[in-house]
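Student: Model the following, please.
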Amino acid sequence: MKKIIIILVCSFSLLSFTYNELDGYITLFENSNSGKYFKYGKSHYFEFFAKQKEDINNQEYYVRYRKYSWGDVDTTYYRKGNTYYYHIDKKSLKESIVLPVKPVLGDNWLENDKSWSYEVIAVDQKFKTPKKKYKDCIKVHCKQLTDRDSGKSKEFFLYYSATFGFVGNVDSQGNILSYLSEVKLNAKEGESIGGN
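Tutor: All right, here's what the predicted structure looks like:
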């Protein structure tokens, strides 16, 4: 918990980082001292992975924490298969596809309970944010098929970079909902991430 608090301290400007240290549409699995800082409207959230994997239903999962500026924390359990990245619901022990490992135009899938549909609708996209322009992105259309998540929009679009993983999302009119603002790799004690 001490490392979390140290990394969450806000006040650092946008850091530079080398492209070869991040690789893939889902990133940061292996290093608990690395994290991502996202702007989310007037708020923000911070993502990082636990040091240890967790065994669930005879599979090993990486544990990702997302801490929001208002205090909530989400926990998601990921694993990489041969064809897809998956996440699992710890209560139902049902897996859903997060993203193909090598996504191509037209790839589509459903949440395991058929509440959401996903489709890769564009490749080689740029995603421009107030901090950075991300290249080589795929654009995934998300559509809610039931009212399971009634507090969420019926549809939105996710952007994943081949280098940085998830870099943000937009609503159906193209307005940015959240975006990757900063990445900190291999943080040492006392270093911080994020800012106002």
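Student: When you work out contacts or count neighbours from here on, use the C-alpha atoms and nothing else.
Tutor: Fine.
Student: Contact partners for the residue positioned nearest the centre of the chain?
Tutor: Nearest to the mean C-alpha position of the chain, counting by C-alpha atoms, centre = their mean, stands Phe166 at 4.5 Å. Phe166 makes contacts with 25-26, 158-160, 180, as judged by C-alpha atoms under 8 Å, 6 or more residues apart in numbering.
Student: now swap in Tyr160 and tell me
Tutor: 25, 137-139, 166-168.
Student: Just name the closest of those residues to Asp149, please.
Tutor: In terms of C-alpha to C-alpha, no member of those lies closer to Asp149 than Gly168, at 19.5 Å.
Student: so the closest one makes contact with Ser181?
Tutor: No. With contact defined as C-alpha atoms under 8 Å, Gly168 does not reach Ser181; the gap is 9.4 Å.
Student: Please convert the contacts of Tyr160 to CSV, extending it with secondary structure.
Tutor: Supplementary listing: those in CSV, determined by DSSP: H, G, I helix; E, B strand; the rest coil:
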residue, secondary structure
Tyr25, coil
Cys137, strand
Ile138, strand
Lys139, strand
Phe166, strand
Val167, strand
Gly168, strand
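Student: got a markdown table for these, with distance to Glu111 too?
Tutor: Output for these, formatted as a markdown table (distance: C-alpha to C-alpha, whole Å):
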| residue | distance to Glu111 |
| --- | --- |
| Tyr25 | 18 |
| Cys137 | 22 |
| Ile138 | 19 |
| Lys139 | 17 |
| Phe166 | 18 |
| Val167 | 21 |
| Gly168 | 20 |
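Student: Double-check that Ile6 belongs to a helix.
Tutor: Yes. Under the criterion used here (three-state DSSP), Ile6 sits inside a helix.
Student: Where do the strands of this protein begin and end?
Tutor: Ranges of strands within the chain are 35-40, 43-49, 54-56, 59-68, 73-80, 84-89, 94-100, 108-110, 116-128, 133-144, 155-161, 165-171, 176-184, based on DSSP state E.
Student: what about the ones you listed, which gets the closest to Leu8?
Tutor: strand 43-49 (7.5 Å).
Student: buried sites along that closest one?
Tutor: Using 16 or more other C-alpha atoms under 10 Å as the test for burial, strand 43-49 gives 44-49.
Student: Now show me the structure for the sequence below, then we'll compare the two:
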Amino acid sequence: MKNITLIVLLSVSMGCGSKRTVVEPSANAYYPVGNYDAKFKYVDTDAYVIHKDISKQIEWNQIAYSVREIQYSWGKKVETFYRLEDGNVLYYDVASNTESMIMPKNPKVGFKWVSTDKAWEYEIVQLDGELETPQRQYSNLLVMKASQVTGRDSNKLSEYHNYYQKGIGKVASIGDGMLMTFRLYQ
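Tutor: Predicted structure coming up:
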């Protein structure tokens, strides 16, 4: 009996010890995290920006975040930090040491939220948006309005409309009613 108990205990402990924790890519259909690579072109210029999820995680306040590297054509490079919680995509802002939701799990038209630092308000304004870019015609897009609340970011417009395609992520941004950036496909 002791031998059987010992074998069972060894089997259980070996089975538990061999399990690995794997960080799965985002389950958020409109804002992938962990497996997102995209290149966006600025309209009417040769400038572009590349968003690339890199195989790196970082911890802030004992919470793990996936790292996304943003590379601009003019040489600037920054890292941004995202995580998934209950299907919601959260973004960690190093400057304000705050975390804010960037995309809800189940977006609904009219749903609004404010960034934790109270600088930006977001609203889902459409789930069936249409948009034409120089590369593609889109339909059934989620359209999110982002509005400055405090005017803190004086180098940015006061309002943007960002367009997201289910299963793909962001495809374009509009500011002042004009297309600003759009996703490039190769």
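Student: closest to Ile4 of the first structure out of the strands of the first structure?
Tutor: strand 43-49 (8.6 Å).
Student: got a list of contacts for the closest one?
Tutor: 8, 28-39, 62-70.
Student: got it, and stretch 24-32 of the first structure?
Tutor: 22, 34-35, 48-51, 62, 85, 101, 160-166, 186.
Student: one step back: what residue in the second structure is paired with the residue nearest to the centre of the first structure?
Tutor: Under the alignment (TM-score structural alignment), Phe166 of the first structure pairs with Lys170 in the second structure.
Student: what does Lys145 of the second structure align to in the first structure?
Tutor: Under TM-score structural alignment, Lys145 of the second structure pairs with His141 in the first structure.
Student: right, and its match touches Tyr159 too?
Tutor: No. The criterion here is C-alpha under 8 Å, and His141 of the first structure misses it with Tyr159 at 9.2 Å.
Student: Give me the more crowded residue out of the two.
Tutor: More neighbours surround Tyr159 than the other of His141 of the first structure and Tyr159, with 26 against 20 (other C-alpha atoms under 10 Å).
Student: Please name the nearest non-neighbouring residue to that one.
Tutor: Nearest residue to Tyr159 of the first structure in three dimensions, chain neighbours excluded: Lys139, at 4.8 Å (C-alpha to C-alpha, 6 or more residues apart in numbering).
Student: Spit out the contact partners of that neighbour.
Tutor: Neighbouring residues of Lys139 of the first structure by C-alpha under 8 Å, 6+ apart: 120-123, 125, 157-160.
Student: Quick one: neighbours of Ser150 of the first structure, just the number.
Tutor: Ser150 of the first structure - counted by other C-alpha under 10 Å - has 9 other residues nearby.
Student: Let me see the contact set for the equivalent of Val109 of the second structure over in the first structure.
Tutor: Counting by TM-score structural alignment, Val109 of the second structure lines up with Leu105 in the first structure. With contact set as C-alpha under 8 Å, 6+ apart, Leu105 of the first structure has these partners: 120-123.
Student: Then Gly81 of the first structure?
Tutor: Going by C-alpha under 8 Å, 6+ apart, the list of residues near Gly81 of the first structure reads Val101.
Student: what about the spatially closest residue to Ile97 of the first structure that is not a sequence neighbour, neighbour count?
Tutor: Nearest-residue entry for Ile97 of the first structure: Tyr86, 4.5 Å, with adjacent residues in sequence omitted and distances by C-alpha to C-alpha, 6+ apart. By other C-alpha under 10 Å, 19 other residues sit near Tyr86 of the first structure.
Student: cool, Asp72 of the first structure as well?
Tutor: 9.
Student: Give the aligned equivalent of it in the second structure.
Tutor: That one, Asp72 of the first structure, aligns with Lys76 by TM-score structural alignment.
Student: how close does its match sit to Ile50 of the second structure?
Tutor: Using C-alpha to C-alpha, to the nearest Å, Lys76 of the second structure is found at 11 Å from Ile50 of the second structure.
Student: Mutual contacts of the two, please.
Tutor: What both Lys76 of the second structure and Ile50 touch, as defined by C-alpha under 8 Å, 6+ apart, is an empty set.
Student: what's the span of stretch 71-79 of the second structure from first residue to last?
Tutor: For stretch 71-79 of the second structure, the end-to-end distance is 9 Å (C-alpha to C-alpha).
Student: whoops, stretch 65-72 of the first structure was the one
Tutor: The first-to-last residue distance of stretch 65-72 of the first structure comes to 10 Å (C-alpha to C-alpha).
Student: now do stretch 126-142 of the first structure
Tutor: From start residue to end residue, stretch 126-142 of the first structure stretches across 18 Å - C-alpha to C-alpha.
Student: Gly129 of the second structure and Tyr42 of the second structure, how far apart?
Tutor: 21 Å.
Student: Let me fix that, I meant to ask about Asp86 of the second structure.
Tutor: Distance from Asp86 of the second structure to Tyr42 of the second structure, by C-alpha to C-alpha: 33 Å.
Student: How about Leu6 of the second structure?
Tutor: Taken as C-alpha to C-alpha, the span from Leu6 of the second structure to Tyr42 of the second structure is 65 Å.
Student: Would you check that my belief about Tyr82 of the second structure contacting Ile63 is correct?
Tutor: No. The criterion here is C-alpha under 8 Å, and Tyr82 of the second structure misses it with Ile63 at 10.4 Å.
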